[in-house]
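Trainee: no FASTA, just this:
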C-alpha cells in the first residue's frame, strides 16, 4: 500500500519534471481574433518571412503558430483594407509566455530547455488584432465659375 502511494507520487513528480509547464497550460497555436473599425474590412496575415498565411474579412479569427523553430518566436503583420479607407497594418509579435517561467518553480529543466521551446508553447500571441481604418478624403473637384465659360 505504501509502495503504491510512493510510486503514484513519483509518477506525478516525474510527469511534471519531464513536461513543460507552458506546454501543459497554454497552446502553441492560439486563436487570434481579427477585428476592424469599421467592420467588413479585408485582412491579409503575413508571417515574418513575408509569406501570406491567411486572408479574410473582419470580424474573423486565425489559428497561428507562436514559434518558427527551436527558441525562435514567430511574428506576423495583419494588413486591413476597405474601399474608401486608408490601409493600416498591425503587428502581431509573440512574447515569452508567463507559464514558461513556471518551469523554474516546478523544477522542469527538461520542459524549460526542450519541451516548451520545441513545441512553441514558450511563446504566446495577443488575443486579438484590431485595425482602425481612417476614411480617405475624396479630392475636391476644381470647378470654374460658370461665368468664365465662353458664351
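Mentor: Perfect, thanks for sending it. Everything quoted here is computed from the prediction, not taken from an experiment. Numbers count the residues shown, from 1 in each chain.
Trainee: could you use CA atoms for every contact and neighbour count after this?
Mentor: Noted.
Trainee: buried residues, stretch 89-96. List them.
Mentor: Judged by neighbour count (16 or more other CA atoms under 10 Å), stretch 89-96 contains these buried residues: 89, 92, 93, 94, 95, 96.
Trainee: what's the closest non-adjacent residue to the first one?
Mentor: When you say that, I think you mean residue 89. residue 79 (4.2 Å; CA to CA, 6 or more residues apart in numbering).
Trainee: second structure follows, compare the two:
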C-alpha cells in the first residue's frame, strides 16, 4: 500500500514537457557594442536591448540583423528541457513522442548577443 501511495504521488507530481512547459518563451536580445540595433526572430522585430517572445516549437531560431557591422545571423542555442528526461522514465515512448512532436521538449537560451563591430 505504501508503494502504491508513493507511486501515485510521483505520477501526480510529474508531467511531460508538453504539459509542464509554457508554449512560448521570452528571449533577451542584446548587441555586443551596446548600441540599439533592430533585430528579427521568427518575423518578430525588436530593438536591442529588448525581448522577443518565440513559440517553443523545437525549430532552430536565428536572430537576424541588417545593421552594418553586425552579424547578419546569430543562432539561438537550444537544449532539452529537464522535465523531458523524467517523462521518458515515467511516460515511456508515448510521452516522449508527444513532447518531441509538440517541440516543448526544447528550451531556448534565455539571452543572445548579436556580435557587432565596436564603434
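Mentor: Received, thanks. Every value quoted in this text rests on a predicted model; they were computed, and no experiment measured them.
Trainee: before we move on, the earlier item: trace the residue nearest to residue 89 of the first structure over to the second structure, please.
Mentor: Mapped onto the second structure by TM-score structural alignment, residue 79 of the first structure lines up with residue 64.
Trainee: and for residue 74 of the first structure, the neighbour number?
Mentor: 22 (other CA atoms under 10 Å).
Trainee: ok now do it, which residues does it touch?
Mentor: With CA atoms under 8 Å, 6 or more residues apart in numbering as the criterion, the residues that contact residue 74 of the first structure are 47, 48, 65, 66, 67, 68, 93, 94.
Trainee: likewise residue 20 of the second structure?
Mentor: residue 83.
Trainee: before we move on, what about residue 128 of the first structure?
Mentor: 32, 33, 34, 35.
Trainee: let's see 6 Å
Mentor: Neighbouring residues of residue 128 of the first structure by CA atoms under 6 Å, 6 or more residues apart in numbering: 32, 33, 34.
Trainee: so which of the residues you listed is the most crowded?
Mentor: With neighbours taken as other CA under 10 Å, the top of the contacts of residue 128 of the first structure is residue 34, carrying 22 neighbours.
Trainee: what's the match for residue 61 of the first structure in the second structure?
Mentor: Match for residue 61 of the first structure (TM-score structural alignment): residue 51.
Trainee: how about the nearest residue to that match, chain neighbours excluded?
Mentor: residue 28 (4.5 Å).
Trainee: out of the buried residues of stretch 89-96 of the first structure, which is nearest to residue 133 of the first structure?
Mentor: Taking CA to CA as the measure, residue 133 of the first structure sits nearest to residue 89 out of the buried residues of stretch 89-96 of the first structure, at 9.6 Å.
Trainee: which other helices and strands contact the helix or strand hosting that closest one?
Mentor: Residue 89 of the first structure is part of strand 88-93, with elements assigned from DSSP states H and E. In terms of contacts (3 or more CA pairs under 6 Å, 6 or more residues apart in numbering; DSSP states H and E), strand 88-93 of the first structure is packed against strand 75-81.
Trainee: now tell me what touches the strand it packs on from outside.
Mentor: Contacts for strand 75-81 of the first structure (CA under 6 Å, 6+ apart): 41-48, 87-94, 131.
Trainee: isn't residue 103 of the second structure right next to residue 79, touching?
Mentor: No: contact criterion CA atoms under 6 Å: residue 103 of the second structure and residue 79 do not qualify, at 11.3 Å.
Trainee: just the buried residues of the top helix by length along the first structure, please?
Mentor: Longest helix in the first structure, counting residues (DSSP state H): helix 2-18. Neighbour counts over helix 2-18 of the first structure (16+ other CA under 10 Å) mark 16, 17, 18 as buried.
Trainee: likewise stretch 72-91 of the first structure?
Mentor: Across stretch 72-91 of the first structure, burial judged by 16+ other CA under 10 Å covers 73-82, 85, 87-89.
Trainee: and those as a markdown table, adding distance to residue 6 of the first structure?
Mentor: Output for the buried residues of stretch 72-91 of the first structure, formatted as a markdown table (distance: CA to CA, whole Å):
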| residue | distance to residue 6 of the first structure |
| --- | --- |
| 73 | 40 |
| 74 | 42 |
| 75 | 45 |
| 76 | 47 |
| 77 | 51 |
| 78 | 52 |
| 79 | 56 |
| 80 | 57 |
| 81 | 61 |
| 82 | 63 |
| 85 | 66 |
| 87 | 62 |
| 88 | 59 |
| 89 | 56 |
